[in-house]
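Participant: can't give you the sequence, but here's the structure:
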């Protein structure tokens, strides 16, 4: 009786499916999360460059408008490095398991009042 059950292949597809589906979903979740992190980083790079340029030339209002686009989840640090103004933006993604990762971008621009030319 047990010898007959050993050669019976009923249910093997279901067992394989039950093992493969969670692995595929985990990989898919990591890929989507990675793309989300990359898109968030690209946004921070772009905004930090614009904010650094605006503030370096004295347009604080335009810089605040750019920062308002990101919302209140972004921390802004400013640093003077010689004739440069450097802006660092730090943020965490909206939610999920990847929310524990911090994304950061730093951009510098020459101050126009320090003798820089356009």
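Facilitator: The structure has been received and is ready for your questions. On a predicted model such as this, the values are computed, not experimentally measured, just so you know. Residues are numbered from 1 along each chain as shown.
Participant: Every contact and neighbour count from this point should use C-alpha atoms.
Facilitator: OK.
Participant: Which strands and helices lie in contact with the lengthiest helix in the chain?
Facilitator: If you go by DSSP state H, the chain has its longest helix at helix 12-56. Other helices and strands packing on helix 12-56, by 3 or more CA pairs under 8 Å, 6 or more residues apart in numbering; DSSP states H and E, are helix 60-70, strand 84-91, strand 103-110.
Participant: Please compare the first structure with the one that follows:
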């Protein structure tokens, strides 16, 4: 019988114990990676909604209607509009979706500008 298969071997089961010690770290890293993907997707949604809002504001649409449309694209989004010379800008902010980054209170923000007057 080899030394590894002897009943009294102190090394027996050490791989299982090491995996049990490392498994929570692997799960944590995986959760953080998935949370980062969620945050990036939310950022893309907010940027898309900000661009659409700026174009709508540039056409002369009502600010309240534009904000409502932005909230239909991104839930819990808040929008502010400002004018800078010939441009009208929309600033949107929204919290991260539920996950590790929302627990930290992270918000994503996007700003987009369009030429006022719809030209």
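Facilitator: In hand now; what should we look at? Because the structure is a prediction, the values reported are computed rather than measured.
Participant: before we move on, the earlier item: how close does the longest helix of the first structure sit to the second structure?
Facilitator: Taken against the second structure, helix 12-56 of the first structure registers an average deviation of 0.7 Å after superposition, with mean CA distance after the TM-score superposition for the first structure.
Participant: what about that helix, distance to the chain center?
Facilitator: Offset of helix 12-56 of the first structure from its chain centre (CA atoms, centre = their mean, to the nearest Å): 8 Å.
Participant: Could you figure out how far that helix is turned away from strand 84-91?
Facilitator: Helix 12-56 of the first structure runs at 150 degrees relative to strand 84-91, counting by axes from the mean of the first three to the mean of the last three CA atoms, to 10 degrees.
Participant: Map residue 82 of the second structure onto the first structure.
Facilitator: In the first structure, the residue equivalent to residue 82 of the second structure is residue 79, according to TM-score structural alignment.
Participant: Now do the same for its match: helix, strand or coil?
Facilitator: strand (DSSP: H, G, I helix; E, B strand; the rest coil).
Participant: Run a quick neighbour tally on residue 11 of the first structure.
Facilitator: Residue 11 of the first structure: 9 surrounding residues under other CA atoms under 10 Å.
Participant: so the longest helix of the first structure matches what in the second structure?
Facilitator: Against the second structure, helix 12-56 of the first structure falls on residues 14-58 (TM-score structural alignment).
Participant: List the residues that contact the nearest residue to the match of residue 82 of the second structure once chain neighbours are set aside.
Facilitator: Leaving aside its sequence neighbours, residue 79 of the first structure sits nearest to residue 86 (CA to CA, 6 or more residues apart in numbering; 5.1 Å). Residues near residue 86 of the first structure by CA atoms under 8 Å, 6 or more residues apart in numbering: 52, 78-80, 106-109.
Participant: repeat that with 10 Å
Facilitator: Residues counted as contacts of residue 86 of the first structure (CA atoms under 10 Å, 6 or more residues apart in numbering) are 48-49, 51-53, 55-56, 77-80, 106-111.
Participant: still on that earlier bit, can I assume the match of residue 82 of the second structure is in contact with residue 56?
Facilitator: No. Using CA atoms under 10 Å, residue 79 of the first structure makes no contact with residue 56, being 11.1 Å away.
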